[in-house]
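Trainee: model this:
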Amino acid sequence: MGSVVSVLRRHPAVVLALVVLAAVLALMVAGQGVVAQWLGTGFVVLVVLRTSVDMVRDVLRGHYGLDILAVVAMVATVAVGEHVAALIVVVMLTGGEALEEYAATRARAELTSLLARAPQVAHLVLGGSERQDGEPSVRDVPVEEVERGDLLLVRPGEVAPVDGELVGEEGTFDESSLTGESLPVTRGPGERVLSGAVNGHRAVTVRAVAVAADSQYQQILRLVESAEDAKAPTVRVADRFAVPFTVVSLLIAGVAWWASGDPVRFAEVLVLATPCPLLIAAPVAFLGGTSSAARSGIVVKGGATLEALARARSVAFDKTGTLSVGRPTLARVDAAPGFEADEVLRLAASAEQFSSHVLADGIMRAARDRGLRLGEGSGGQEHATHGVAATVEGRQVVVGKLAFVRETDPTAYPSGLGPGQTSVSVAVGGRFAGNLVLVDPLRPNAAATVGVLRGLGMQEVALLTGDQLATARSLGQEAGVDRIEAALLPEDKVRIVGQMAHRPVIMVGDGVNDAPVLAAADVGIAMGARGSTAASEAADVVITRDDIGKVVQAVDIGRHTYRVALRAIWLGVALSLGLMVVAALGYIPAVAGALTQELVDLAAILYALLALRPGTRHPEVLESAATDHPVAVGT
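Mentor: The predicted structure is shown next:
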C-alpha cells in the first residue's frame, strides 16, 4: 500500500484527474452541466498543452509514441463537447504511466529488502577507551566521513566500509561481493581488506587506507553507473501501435464525415478511438509478469526488462559461480621432476598467504587438510591478475599463471586439464616445481539451461570469463556454448557484449567484477543468492535462488508476458476498430460510444491479467528440490 501512495505522490496528475472527473460528474448530477463542461474542458485543455510540449520534444528526437494518439483523442472529444470522455482519456493516460512506475517500484522494493548490503555506516574506534564487553568504544559515522588512518571496527557479518589493513589478530572474510566467489579468505595483521568484503564470525579492527570514494567497492560502482548511463532507452511495446492506430482512426473518422456530410460523425468515431487499451493493457500485463516472476524467485526491475527478455536473441554467461558451482577444490598436484607433491603444495600454500585471489584459499585449505605446516614467508608481493611471489624458508616461491612462472623458469609446462579444471603453476628457487590442478565443476543443469535457451531462439550463447583459455574452453564445451572468450578484464566483457551482433543481449553473472557488464547489457541477470550487492543493483533481473535454470524461467516469463500484452493490445484495437466502423455508419452516438469504449478497456485489462499465470515449465533445467529453495542473500 505504501508503494502505491508513493507512486501517486510522484504522479499528482492522476489524483487531480480523478478529483476533476468526480467533481464534473457531481456537478452534472446537480444540474450544473454548464459549469461541469467548463471545468472539464478547461482541465483537459491544460493537460493537452502540457502533453503537447512533451510530444513535440519526443517528435524532435525522432520518437513517435502514445502522446500523439492521446492528444488527438482529447482534442477531438473536447471539440464535440464530450468532456467526460476526454477526462477519462486523461485518467487512463496518467494512470497508465503511474501503473508502469508502480510495477518498477514494487520490483525494486522487493530487491531492496533482499540485497540492501552496501556499506553506509562505519564504526570509528575511539582512542584509549574500552567497553565492559571487551570491545573498543566506537562512534558510528557515515562512511563518507572516514579518513585515511582511521581505526574502524568491523563486527561479525558486517561489510568492510572502506579499503583497509587488518590490525591485531587475523580475520576471515567472504569476498563474494568483489569476486563472485563464495570461498572465504583469511587475512593476517597488516594484510589488505577490501571494501565490500564480509567479515566472518569474529569482530576485527582495520586501519583505513583509502576514503570511501577511492575504495574498491565505490570504484566499481562508478563503472557500473557509467555503463548504465550509456544504455539505450527501450521503446514501450504500446508505442509501436500509436501512430498506425492514430492514422487508421483518423481515416475512418474522415471517411465517415465525408460520406455523411455531418462533422458530428467524425467526433462519434474518434470517441471510440481513445487509446485506453494501449495505455493500460500493457502496464497491467507487465505488472502481472513481474509479480509472477517474483513468486518464482526472480526479481524483474520493470516492464521494459520483461519486453527485452522476450525479444532477446543472445546470451552470455560468466563462468565461476554462474555456469560453474563456484567452489574450487584441489584435484591433484603435478610435481615436476625433483620435487615432492606435498612439498610443492606446502610451499605454494605458504606463498599464497600473501594473495587475495580466490584460488589461494583452496590451495591453503588443501595443504591444511593434508596436515602440512605452512612456512613463514616474507617479502610477499601480489601481481594483480598474474600471481604472487614470496620468500619462504629462504627460498623464492612464485605461484600463479603459467606465463608468470615462465618469467622465472622458461621451461615451465602446462598440465592436462579436464572439464571445469584450472591450474596454478609453481616455481621454487628459480626452478619450475609443478602445477596445482583445481576443479570447479559445471553446475548439474548448466548444459540443459544452455540447450533450452538455444531452443528458445538464442542465436548466440557465449562464455565470458577472466579465467585461462584452457579451463574456459573445457567447461564451455561441456556446457555447449557457441563462443568462448577468456582472460578478460571487466572492461573487456563490456566491449564484447556491446559488439555482439544478435540483440537484445542477456548477460548472466555474479560478483562486483561482473557488475559493469551486467549494467551495459540489454538485460543483466545477477545470480543474487551468492553474488554481490553491486551486481544485483546493476542488473535488470536478480535471481534470488542459487539455480542457473532460473535464467530459462526468466526468459519464459518475459515471453509469456509480452505475448499477453500484445494480445491484450490487439484485442482492444480490434474491438475499437470494429466499433469505429459501426459508429461511422451512424449507429453509435457519442455518449454511448464513450461508455462502450470503457467496456473495451475492461476486456483488454481482463485479458492482460492472464500474465499472472506462470509460463511454460521446463523440467529439464530444474535442479533437485534440495537446491531449489531460496538461499539467504549474502551467505
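Trainee: going forward, measure contacts between C-alpha atoms and count neighbours the same way
Mentor: Fine.
Trainee: could you give the number of residues near Val78?
Mentor: Using other CA atoms under 10 Å, the number of residues around Val78 comes to 22.
Trainee: so which helix or strand takes in it?
Mentor: When elements are assigned from DSSP states H and E, Val78 belongs to helix 66-79.
Trainee: could you list the residues in contact with that helix?
Mentor: Helix 66-79 has contacts (CA atoms under 8 Å, 6 or more residues apart in numbering) with 41, 44-45, 48, 51-52, 54-55, 83, 85-87, 89-90, 93, 238-239, 242-243, 245-246, 267, 270-271, 273-275, 278-279.
Trainee: can I get the buried part of those residues as one PyMOL selection?
Mentor: Only the buried members of those end up in this PyMOL selection, burial being decided by 16 or more other CA atoms under 10 Å:
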select buried, resi 41+44+45+48+51+52+55+83+85+86+87+89+90+93+238+239+242+243+245+246+267+270+271+273+274+275+278+279
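Trainee: quick one: Gly171 from Gly549, how far?
Mentor: Distance, Gly171 to Gly549, by CA to CA, to the nearest Å: 35 Å.
Trainee: out of those two, which sits in the busier spot?
Mentor: Per other CA under 10 Å, whichever of Gly171 and Gly549 has more neighbours is Gly549, with 27 against 21.
Trainee: one more to line up against the first:
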Amino acid sequence: MRRVFGLLGRYPVITATVLIGAAVLILESSGQAQTARWIATVYVSVVVVWTLVGMIRDVLRGHVGLDVLAVVAMVATLAVGEYIAALIIVLMLSGGEALEDYAGRRAKRELTALLDRAPQTAHVVRRVGDDEQVRDVPADEVQVGDELLVRPAEVVPVDGTLLTEEGSFDESSITGESLPVTRHAGQEVLSGAVNGSRAVHVRAVKRSADSQFQQIVGLVRDAQESRAPVVRLADRFAVPFTAISLVIAGAAWGLSGDSTRFAEVLVLATPCPLLIAAPVAFLGGLSRAAKAGIIVKGGSVIEQLARVKSAAFDKTGTLTQGHPVLVGVAPAPGFDADEVLALAASAEQYSSHVLADGIRRAAHDRGIALRPAAEAHEAATNGVTAQIEGRAVVVGKPSYVASLAPDTTRAPLRPGQAAAYVAVDGHFAGVLVLADDARPESRAVVTWLRAHGVERVAMLTGDAAPTADAIAAEVGITDVHAELLPAEKVHLASLMRPRPVLMVGDGVNDAPVLAAADIGIAMGAKGSTAAGDAADAVILKDSLAKVAEAVHIGRHTLRVAFTAIWIGIGLSIGLMLVATTGVIPAVVGALVQELVDLTTILYALRALGGERFALDGAGSAGSPGPARVPDGEVPAQRAHAAE
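Mentor: As a prediction, the model looks like this:
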C-alpha cells in the first residue's frame, strides 16, 4: 500500500486525471452529464494552459517541440464535446512520463548497479603487540598505508596491495572480466572488486576519492546527468510530423464537413512515441556499454560513436601493449652498462611515461638498487632530469638530451624498438633500447573499423618515425604521423576528414587531443586519470577490441532509436488515415494511441541487447616477443629514438 501511495505521489497529474476521470464517469452514469462535462473541461483547460506556458518557455529558449499536437488535440476534443477523449489524452501525456521513467530505470540498470555497489565501509586493522583490532570506518576516511580486512564476498573499499599470500577477486564491475582473477601478495587489488571465499588483508595505496572504483562512479554519474541527443532527434521530426498531422486532420474535416473528424484524427497524432522511445533507446545503449566495460559519458557520445568516419590512435599503450621490455644497453665510452641503467632507472622513478616503467623493471630484475634524487623534474613528452648523488642525470628523447649534452649520438634501432637516451653531468652516457609489441587485437580492430564505414584510420604519436612506422605496418595503418608534441596532435586531429573523428589514447599527453576530438576514448584500465577525465568514453578492460565494440553499440543504439521513432510515426499516420473515415471514435483513438506508445517503448528497449559483438580475427595479429640484445650492442638499422 505504501508503494502505491508513493507512485501516486510521484505522478500527481496521473493521480488527478484518474480521480477526475472516475468522477466524470460516475456523474455521467447518474444522469449529470452537463456537470461531468464542465468538470472535465475545466480540468483539461488547466492542463492546456500549463502546457502552453511550458511551450512558450521552450520557444523562448529556441526549442520548438511536439507538445503543440497534444494541445491542439485536447482543444479539438473539448470543442466537439469529446471530453472523455480529452481526459484520456491528458492521461496519455502524463502516463508517458511514468512509462519513460520505468523504461529508463530498466535501461539504466547496469549504470545504477555500479553506483549501488560503491563501498561505504572499510575494516581498518590496528595491531597492538600480537593482538589484531578491527575498527569499522567510512570508506572515505581510509588513509594511504592503512591495513584493511576484506571479508568474504565484500567489496574492496580502496585501491591497495594484497598482504595475504593469495586471493581471488571478481573484477567484472570494473574491467568487464567475467571470470574471477587470482592476485598474489604484493599485487594490486582494485577498489570495487568483490572478494572471494576467504578473508584477505590489503594495504591501502590510495584514498577512496582517488581509487579506481570511485573514478568509475564519477564517470557514471556524469553519464546519467548528461543531456542525451534525444530532444534533437525528436526535434528533427517535430515540424514535419506536426504539419502532416494537421493536414490530415484538416482534410478529414474539410472533406467530411464534420468538425468531430478533426478531433478523431488528432487524438492519434499525439507525440509520445517520439518523445519517449528515443530517450529509452539511448539509456539502453549507455547501460549496454557499461555492462561491456565501457563508460560512455552521455547519449550524445553514443550518437557520435554511431556516426564516426575517421579514427586516430596513439601508439604506446594503445596500439601496443604498453609494457616496454629492455632489450639492450649501449653505454658511451667511459661508462658502464649497469651504471647507466642504475642512474637512468633512479631518474625514471620520477617519470610517469610508459618507457620509464620498463626501465625501472629492468633495473629491478637485474638486482640494481634505485637511488634517491635530491631534485627531479619531468619535461612532458621529452624526458626527466634528476640530481642523483651529486650527478645531473638526464633521460629522454635524443633531441632533448642533445640540448643538454651536445656530444649525444643517435643509435641505430630495429623496427618496433624505442630508445631512451641518457646524459650524465652534461656528457652523453649511453642508450637504453626497449621494445613494445603491438597488441594482438590491434590489427583486427583496425580491419573491423575499415570494414564498418570508418574511412580513415591514422596513428598520431610522439614516438620516432621508424618505430611508429614499424608498429603501423604490423597493425595495418598507413597514415602515420610521428614525433608529435601534444599540441601537434590536437592540430592534426582538428584537420582530419571526414568527421566525426574518434581519438583513442591512454596517457597524460593524450588528454588534450582526447578532449579536442569529436569522440575521445581513454584506455582507462591502465591509463591516467587526466586522460579519463578528458575523454568522452573510458574503457575499463585492457583491450583495444572495446573501441570497436563501443562503435558497434553506438550504431545499434542509434538504429534502434530511429526505428522506434519511425514505428511510432508510421503507426500514428496509418491510424490517422483510417480515422479520416470516421470508423475510430475519439475515445477509442485515444486508447489505441496508448498501444502505439507501448509498442515503441518495447522496441526501444532492444538497445539493451542486440547482436553479440565479435571481433573477427582478434588475437591473430600477435607478434613474437622482443629480441634481446647484449649490453654494449645496438641493432644494425638506423633510426631515431622514441620518447
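Trainee: superposing both, give me the TM-score.
Mentor: Superposed pair, TM-score by TM-score structural alignment, normalised by the length of the first structure: 0.72. Supporting alignment: 562 aligned residues with a CA RMSD of 4.9 Å.
Trainee: centre of the chain to the helix holding Val78 of the first structure, how far?
Mentor: Helix 66-79 of the first structure sits 37 Å away from the centroid of its parent chain (CA atoms, centre = their mean, to the nearest Å).
Trainee: list the helices and strands the next helix or strand along the chain from it packs on?
Mentor: Once the chain leaves helix 66-79 of the first structure, the next helix or strand it forms, by DSSP H and E, is helix 83-115. Under the contact criterion of 3 or more CA pairs under 8 Å, 6 or more residues apart in numbering; DSSP states H and E, helix 83-115 of the first structure touches helix 2-10, helix 12-29, helix 33-60, helix 66-79, helix 276-295, strand 298-300, helix 303-311.
Trainee: how about a cut-off of 7 Å?
Mentor: When contacts are defined as 3 or more CA pairs under 7 Å, 6 or more residues apart in numbering; DSSP states H and E, helix 83-115 of the first structure packs onto helix 2-10, helix 12-29, helix 33-60, helix 66-79, helix 276-295, strand 298-300.
Trainee: give the buried residues for it.
Mentor: In helix 83-115 of the first structure, counting by 16+ other CA under 10 Å, buried: 83-108, 111, 114-115.
Trainee: with stretch 344-356 of the second structure instead?
Mentor: Under the neighbour-count criterion of 16+ other CA under 10 Å, stretch 344-356 of the second structure has Ala344, Ala345, Ser346, Ala347, Glu348, Gln349, Tyr350, Ser351, His353, Val354, Leu355, Ala356 buried.
Trainee: next: stretch 385-394 of the first structure.
Mentor: Under the neighbour-count criterion of 16+ other CA under 10 Å, stretch 385-394 of the first structure has Gly387, Val388, Ala389, Ala390, Thr391, Val392 buried.
Trainee: out of those residues, which comes closest to Val461 of the first structure?
Mentor: Of all these, Val461 of the first structure sits closest to Gly387, with 30.4 Å by CA to CA.
Trainee: excluding chain neighbours, what is closest to the closest one?
Mentor: Distances taken as CA to CA, 6 or more residues apart in numbering put Gly400 closest to Gly387 of the first structure, at 3.9 Å, once the chain neighbours are dropped.
Trainee: against Phe335 of the second structure, how distant is the aligned residue in the second structure for that neighbour?
Mentor: When the second structure is aligned by TM-score structural alignment, Gly400 of the first structure is paired with Gly396. For Gly396 of the second structure, the distance to Phe335 of the second structure (CA to CA) stands at 18 Å.
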